[in-house]
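>>> Model the structure of this input:
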Amino acid sequence: MDQLKRSLLEAPIIEKEGYHYFVHPISDGVPKLEPSLLREIVIRIMRKADLDDVDRIVTPAAMGIHISTAVSLMTDIPLTVIRKREYGLEGEVAISQETGYSKNEMYINDVHEGEKVLVLDDVLSTGGTLTAVLSALDGIGAEVIDTVAVIKKAGGENKVADAGYHVKTLINVDVVDGEVVIVDEDGDD
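Next comes the predicted model:
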């Protein structure tokens, strides 16, 4: 059994305002993230993502940073982090992000019209974050070559698909009776 699958099956579940949330090193930074798990994920992203002609990786803060940094190091593709802090830099684009358990403003800097980007994130749950990011990148005029989320939480709302965007995933899970259940070991292509 691969490490990603095993780590998800062992993940504790918490409830936040009616939302069942698995606690995992990739999505939460706890328990500790083993280098071998991160390495497995990076290799799987590199095999699944269309990396041809990508100018930069774009990821929302905070839990996409470690994944995207590792992919950037392995591919030599520069990385831009979408932050939850406004900097007021020229060309900064504000976006509203709404997930199953929070609402935030996020800010994209240093992504330009015509750039070809790979969007990476840790978890696709409601699709709120990725929908906002992909819409903002469209508004900027960047060309999204591919979008990959490590884990998809199946069931419930998927705003990203409803908005017409496609996200590849490495593994799809659901939370049933307080436990993580693997829905698709290979995710979505």
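>>> Could you use CA atoms for every contact and neighbour count after this?
Fine.
>>> Tell me which residues of the helix or strand containing Ile41 come out buried.
Counting by DSSP states H and E, the element that carries Ile41 is helix 35-48. Across helix 35-48, burial judged by 16 or more other Cα atoms under 10 Å covers 38, 41-42, 45, 48.
>>> which of the residues in stretch 52-72 are buried?
Using 16+ other Cα under 10 Å as the test for burial, stretch 52-72 gives 54-72.
>>> Contacts for it, please.
Applying Cα atoms under 8 Å, 6 or more residues apart in numbering, the contact partners of stretch 52-72 are 26-29, 38, 41-42, 45-46, 77-84, 115-122, 129, 133, 145.
>>> Stretch 83-98 too?
Against stretch 83-98 from outside (Cα under 8 Å, 6+ apart): 60-62, 103-110, 128-129, 132-133, 136.
>>> how about this one, so we can line them up?
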Amino acid sequence: MATTADKDGNDDRVARISSAIRVIQDFPKPVIMFQDITTLLLDPKAFKDTIELFVERYKDRDINVVAGIEARGFIFGPPIALAIGAKFVPMRKPKKLPGKVITQEYSLEYGTDKMEMHVGAVQEGERALVVDDLIATGGTLCAAIRLLERVGVHVVECACVIELPELKGRDQLGDKPFFVLVSCWLGLVD
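All right, here's what the predicted structure looks like:
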């Protein structure tokens, strides 16, 4: 179940956010259309709009954990967590967190990677929001969900600023609720 922020076309904040995201062709390699959020961060109004839209959606959802996926989920997650009164939990790449961690492996287009979270960062029964800047194939979001659910956390929803719908990442989430601010069609042919 996926929801977009502006399904009826009445919120000018979504248009402002979308226009603040720069697309860089052939970065970091040929055929990639890189969605660059650094230009969004340089626009205080668009950045504020981004955080406000998320906060409006989650402020009354009884969420006590905002899990941000490395690295750009760290930009959006903490201000959302502070605004809704939740703790922020970083979901990191291997060997970036000191102390004991719990690890979840996930598939990439060519190979695998891992995501880690501190042991004890979350407690069984807590309610989490998983935040990242972009969903492409869905691998990192699925790994974050599995990591949290393995320790008894209920993942309320996943939220991303940008979705690349042609890469079908939301399909990987199954029935997990998913919210996105901006959909960017790449013009790919199946």
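>>> Just give me the match in structure 1 for Ala46 of structure 2.
Superposed on structure 1 with TM-score structural alignment, Ala46 of structure 2 falls opposite Leu37.
>>> before we move on, the earlier item: which ones among the buried residues of stretch 52-72 of structure 1 map onto strands?
The strands, defined by DSSP state E, take in 56-60 from the buried residues of stretch 52-72 of structure 1.
>>> The residues you listed into CSV, with extra columns for distance to Leu9 of structure 1?
What follows is those, written out as CSV (distance: Cα to Cα, whole Å):
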residue, distance to Leu9 of structure 1
Arg56, 33
Ile57, 29
Val58, 29
Thr59, 26
Pro60, 25
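>>> Closest one to Asp2 of structure 1 out of these, please.
Comparing those against Asp2 of structure 1 with Cα to Cα places Thr59 closest, at 24.8 Å.
>>> so the spatially most central residue of structure 1 is in which element?
Centroid-nearest residue in structure 1: Asp121, 1.4 Å away (criterion: Cα atoms, centre = their mean). Assigned by DSSP H and E, Asp121 of structure 1 belongs to strand 116-124.
>>> by contact count, what packs against that strand?
Secondary-structure packing of strand 116-124 of structure 1 (3 or more Cα pairs under 8 Å, 6 or more residues apart in numbering; DSSP states H and E): helix 25-28, strand 56-60, helix 65-75, strand 143-153.
>>> so can I have JSON lines of those showing distance to Leu4 of structure 1?
JSON lines is the format used below for those (distance: least, Cα to Cα, whole Å):
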{"stretch": "helix 25-28", "distance to Leu4 of structure 1": "9"}
{"stretch": "strand 56-60", "distance to Leu4 of structure 1": "20"}
{"stretch": "helix 65-75", "distance to Leu4 of structure 1": "13"}
{"stretch": "strand 143-153", "distance to Leu4 of structure 1": "9"}
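>>> now for the ones you listed, which one comes closest to Val181 of structure 1?
Closest approach to Val181 of structure 1 among these is made by strand 143-153 (9.7 Å; Cα to Cα).
>>> That closest one vs structure 2, mean deviation?
Compared with structure 2 after fitting, strand 143-153 of structure 1 deviates on average by 1.1 Å (mean Cα distance after the TM-score superposition for structure 1).
>>> which residues in structure 2 does that strand align to?
The alignment of strand 143-153 of structure 1 onto structure 2 (TM-score structural alignment) spans residues 154-164.
>>> Could you do stretch 68-76 of structure 1 as well?
Taking TM-score structural alignment as the measure, structure 2 aligns residues 77-85 with stretch 68-76 of structure 1.
>>> Structure 1: which residue goes with Glu126 of structure 2?
Match for Glu126 of structure 2 (TM-score structural alignment): Glu115.
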